[in-house]
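Enquirer: Quick one, fold the following:
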Amino acid sequence: MWNLVRNWYREKFSDPQAVTLTVILLAGFALIYFYGNLLMPLLVAVVLAYMLEWPVAKMAVLGIPRVVAASLVLLLFLLVMVLMVLVMLPALWRQGVSLMAELPAMVSQWQGLLMTLPEQYPTIIDQNQLANLVSGFNNSLLKAGQGLVSMSIASLVDLVALMVYAILVPLLLFFLLKDKEQLMASLSRFIPQNRELANQVAGEMNVQIGNYIRGKVIEILIVGTSSFIVFFTMELRYAALLSVLVGLSVLIPYIGATVVTLPVALVAFFQWGISPQFGYLLLAYGIIQAVDGNILVPLLFSEAVNLHPVAIIVSVLIFGGLWGFWGVFFAIPLATLVKAVINAWPTGAVR
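Expert: Below is the predicted model of the structure:
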């Protein structure tokens, strides 16, 4: 057994470049896993820096000093964020409160429709089993409501942390944009010298993550805006809130679109019942999802689309379980990292 392990180690790690890459990956994983909460402001600033690096770099090419470019881009970004908080957030909050107040009536209406199914199809659907299913759903909904209340109370406690983030993140973002080259040079001092393979993977992933974050923001805006136009035109209630949910659902590939369909269908059914208007809305919503999955995603994430859907879903489950929201957000880049490491592994270390 020991000889088998030793031979495997020699086969896979005979190249020092492979050992260096492995150490860097394990150190990065351990740092984020054990100290992710402490480093969260820095991680958020890094994500935003990837998103804003493109306009800063373009302005620097035009001859504008990088400190001026970083200041202008950051100022514009903060203005947009303040406008969103002052204009969009109150409207979304009002719609969310109203939806929560009407949710029990919506669920009751859906359940009333379900309970008529045993009468229509007595040989297929058993009334007792359906009643147990509805009872279990009600218990789950009650637990979810209690969890939402406790989460709301906990969020009040986190207001201080949110205020700290509001100060730290813009400062970190400014310095990450302004002093990018100096920070990268300083970081390289802590990496072993035999790092050509690590540099190759890092260079590829730097481009991939930057493109992914910018592409994901563009996808959220396009899907959310198109959904709002459809919902608002068809006079669907809670159009703004539902369009935001649809836009954010693209953060979770495959799973998000499936989950967000339930509130859209529930609100539409409660408003119109089984009617042509209800069918038209679901058709338009399906077209949006089809365009997103078959046109927008391949256009924005041509490299990530090469991943098999099973690999993407497994990545979402694994990294989401490890790091929550950010694990889900970076599931595709992390899966691409694994693929890049496998492809770049020295040929002398792999048969």
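Enquirer: switch to C-alpha atoms for all contacts and neighbour counts from now on
Expert: OK.
Enquirer: Tell me which residues touch residue 245, please.
Expert: 224, 260 (CA atoms under 8 Å, 6 or more residues apart in numbering).
Enquirer: in the helix or strand that contains it, what's buried?
Expert: If you go by DSSP states H and E, residue 245 is part of helix 239-248. Across helix 239-248, burial judged by 16 or more other CA atoms under 10 Å covers 239, 240, 241, 242, 243, 244, 245, 246, 247, 248.
Enquirer: Equivalent analysis for stretch 80-100, please.
Expert: Applying a neighbour-count criterion of 16+ other CA under 10 Å, one finds 92, 95, 96, 99 buried in stretch 80-100.
Enquirer: Tell me how far the helix holding residue 245 lies from the chain's centre.
Expert: 14 Å (CA atoms, centre = their mean, to the nearest Å).
Enquirer: following that helix, which helix or strand comes up?
Expert: Under the assignment DSSP H and E, the closest C-terminal helix or strand after helix 239-248 is helix 255-272.
Enquirer: what packs against that following helix?
Expert: Secondary-structure packing of helix 255-272 (3 or more CA pairs under 8 Å, 6 or more residues apart in numbering; DSSP states H and E): helix 89-115, helix 239-248, helix 276-291.
Enquirer: can I get the ones you listed in JSON lines with distance to residue 173?
Expert: Listed next are the helices and strands packed on helix 255-272 as JSON lines, based on distance: least, CA to CA, whole Å:
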{"stretch": "helix 89-115", "distance to residue 173": "23"}
{"stretch": "helix 239-248", "distance to residue 173": "23"}
{"stretch": "helix 276-291", "distance to residue 173": "33"}
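Enquirer: Which of these sits closest to residue 144?
Expert: helix 89-115 (12.0 Å; CA to CA).
Enquirer: what is the orientation angle of that closest one with helix 255-272?
Expert: Per axes from the mean of the first three to the mean of the last three CA atoms, to 10 degrees, the angle that helix 89-115 makes with helix 255-272 is 80 degrees.
Enquirer: Which neighbouring elements make contact with helix 89-115?
Expert: Against helix 89-115 (3+ CA pairs under 8 Å, 6+ apart) you get helix 127-157, helix 239-248, helix 255-272.
Enquirer: Now the second one, please; I'll put the structures next to each other:
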Amino acid sequence: MSIKLKDQPFYVQATAVLFGLVLVVYILATLVDILVPLAFAAFLAVLLNPLANRLQRHGVPKVLSIAIAMLIAVLVVAGVFYFLSSQIVQFGDSLPMLKKKFGEITINLKDWVQSTFGVAIAKQDQMIKDALNNSQSMLGKTVGGVLGTLAIVFLLPVYIFFMMLYKPLILNFLYEVFAEENSKKVSEVLSETKGAIQSYIVGLLIEMIIVATMNSVALLLLGVKYGILIGCIGAILNLIPYLGGIIAIALPVLMATVTKDGYSTQLGVIIAYIVIQFIDNNVLVPRIVSSKVQINALMSIIVVLLGNQLWGLSGMFLSIPFVAVLKIIFDRIDDLKPWGKLLGDNIPTRHMGDIIKNRRKRKAVMPEAEQ
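Expert: Alright, predicted model coming up:
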């Protein structure tokens, strides 16, 4: 006789769920070098698939259509890197002057700390040295992660090509692995997942272009040097949900501090970025990015932090679309629908506690009415 898990006591169910989560997290952390490039490749393959399908409808062979779609994507990425590299070259020409100016500001800051808080300059230097020594291991991990990411880039085209080539095989497997009565739900999950991923990635690209334009225009109007470069970097950092926008403010503020006297420019940068963030969070994200990925803000922040803890920077980028796919699956399975509601952004007008109390009151009144 089979025993269902949902018929067991709560502590048994909680233990089984916790064990399953621990096992999944262990597998994800152990196989990070394999799963991260596969995850990026899957998302990019879904994004490029409509272009390849359109080419095939115009009579282009399947293999050639996939190659053309990937070539177009590579050319777009190469154009962006060429634009950024040209700006970085100009930044490198002024690096000695910026380094000298930054050194002068650092000396003035140390003198202010000594006169205000009584901390000797030698002690400040020692504190900075200790902080740098403590962060060497973190820096090593970061450099290692960057090198690993560069190695992944060479595998991505291979993964993307074969995923697009063997798409019918993968889809048939997903249909056949589940019972035939669930084929409709599988079809709905696959269709919504494809739409959510495409909407999310395209929305992010459009949002990044708009934010980069607003950042660059604001910095150029304020007279911040290398405003276009810093504005574009800020837009790229803004792709990290909720956290990247905060980090992006530090770059133009630091540049304004190094290249300009006084603090009016820094104040203008902070105000401009706050306005841009307000427009981004209240206009661009809801209308462009979140049209398909309906995850509430609390869960978005939590999953981004968890993604960073699990897979680093790659996990921060992948966390939102990954959870969006989970929500689509949860919404199609009766036992998991509460988890889907928890991830969603639909706030109920009444909570279950009030509903249960009202039901109990009605049950208590009904016997009296019958009497």
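Enquirer: thinking again about what came up before, looking at the helices and strands packed on helix 255-272 of structure 1, which is closest to residue 318 of structure 1?
Expert: helix 239-248 (19.9 Å).
Enquirer: on that earlier part again, relative to residue 50 of structure 1, which of the helices and strands packed on helix 255-272 of structure 1 is closest?
Expert: helix 239-248 (18.9 Å).
Enquirer: mean per-residue distance, the closest one to structure 2?
Expert: In the superposition against structure 2, helix 239-248 of structure 1 averages 2.2 Å from its aligned positions (mean CA distance after the TM-score superposition for structure 1).
Enquirer: Can you give me the buried ones in stretch 343-350 of structure 1?
Expert: 345, 346, 349.
Enquirer: now the equivalent of the second one over in structure 2: how far from residue 11 of structure 2?
Expert: Under the alignment defined by TM-score structural alignment, residue 346 of structure 1 is paired with residue 334 of structure 2. As for residue 334 of structure 2, its distance to residue 11 of structure 2 is 21 Å (criterion: CA to CA, to the nearest Å).
Enquirer: Ok, residue 201 of structure 2 next?
Expert: Distance, residue 201 of structure 2 to residue 11 of structure 2, by CA to CA: 40 Å.
Enquirer: Looking at these two, which is more packed in?
Expert: Per other CA atoms under 10 Å, whichever of residue 201 of structure 2 and residue 11 has more neighbours is residue 201, with 17 against 9.
Enquirer: contacting residues for the more buried one?
Expert: 47, 289.
Enquirer: Could you list which residues are in contact with residue 289 of structure 1?
Expert: Applying CA under 8 Å, 6+ apart, the residues near residue 289 of structure 1 are residue 257.
Enquirer: distance of it from residue 237 of structure 1?
Expert: Using CA to CA, one gets 20 Å for the distance from residue 289 of structure 1 to residue 237 of structure 1.
Enquirer: excluding its backbone neighbours, what's nearest residue 321 of structure 1?
Expert: The shortest distance from residue 321 of structure 1 to any non-neighbouring residue, by CA to CA, 6 or more residues apart in numbering, is to residue 327 (7.3 Å).
Enquirer: What residue in structure 2 is paired with that neighbour?
Expert: That one, residue 327 of structure 1, aligns with residue 315 by TM-score structural alignment.
Enquirer: And residue 177 of structure 1, by the same measure?
Expert: By TM-score structural alignment, residue 177 of structure 1 lines up with residue 164.
Enquirer: Give me the three-state assignment for its match.
Expert: helix (DSSP: H, G, I helix; E, B strand; the rest coil).
Enquirer: so it touches residue 64, yeah?
Expert: No: contact criterion CA atoms under 8 Å: residue 164 of structure 2 and residue 64 do not qualify, at 11.6 Å.
Enquirer: quick one: which of the two has more around it?
Expert: Shown here are residue 164 of structure 2 and residue 64; by other CA under 10 Å, residue 164 has more neighbours (22 against 13).
Enquirer: Look up how far residue 289 of structure 2 lies from that one.
Expert: 24 Å.
Enquirer: Kindly report the same for residue 15 of structure 2.
Expert: Here the criterion is CA to CA. By it, residue 15 of structure 2 lies 37 Å from residue 289 of structure 2.
Enquirer: Assign the residue nearest in space to the middle of structure 2 to helix, strand or coil.
Expert: Among the residues of structure 2, the one closest to the centroid is residue 317, at 3.0 Å (CA atoms, centre = their mean). Under three-state DSSP, residue 317 of structure 2 falls in the helix class.
Enquirer: Repeat that for the one 10 residues further on.
Expert: Following three-state DSSP, residue 327 of structure 2 is assigned to helix.
Enquirer: Grab the nearest non-local neighbour of it.
Expert: residue 340 (4.9 Å).
Enquirer: Quick one: end-to-end length of stretch 178-194 of structure 1, please.
Expert: Terminal-residue distance, stretch 178-194 of structure 1 (CA to CA): 29 Å.
Enquirer: got a list of what residue 299 of structure 2 touches?
Expert: Contacts here follow CA under 8 Å, 6+ apart; on that basis residue 299 of structure 2 touches residue 343.
Enquirer: What's the match for it in structure 1?
Expert: Counting by TM-score structural alignment, residue 299 of structure 2 corresponds to residue 311 in structure 1.
Enquirer: host element of its match?
Expert: Here residue 311 of structure 1, judged by DSSP H and E, is contained in helix 309-329.
Enquirer: now that helix and helix 255-272, what's the angle there?
Expert: Relative orientation of helix 309-329 of structure 1 versus helix 255-272 (the same axes, to 10 degrees): 80 degrees.
Enquirer: quick one: helix 309-329 of structure 1 to chain centroid distance?
Expert: The answer for helix 309-329 of structure 1 is 9 Å, by CA atoms, centre = their mean.
Enquirer: quick one: it to structure 2 mean distance?
Expert: For helix 309-329 of structure 1, the mean distance to aligned residues of structure 2 following superposition is 1.3 Å (mean CA distance after the TM-score superposition for structure 1).
Enquirer: Mind putting the buried residues of helix 239-248 of structure 1 into JSON lines with distance to residue 160 of structure 1?
Expert: Formatted as JSON lines, these follow (distance: CA to CA, whole Å):
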{"residue": "239", "distance to residue 160 of structure 1": "32"}
{"residue": "240", "distance to residue 160 of structure 1": "29"}
{"residue": "241", "distance to residue 160 of structure 1": "26"}
{"residue": "242", "distance to residue 160 of structure 1": "29"}
{"residue": "243", "distance to residue 160 of structure 1": "30"}
{"residue": "244", "distance to residue 160 of structure 1": "26"}
{"residue": "245", "distance to residue 160 of structure 1": "26"}
{"residue": "246", "distance to residue 160 of structure 1": "30"}
{"residue": "247", "distance to residue 160 of structure 1": "28"}
{"residue": "248", "distance to residue 160 of structure 1": "26"}
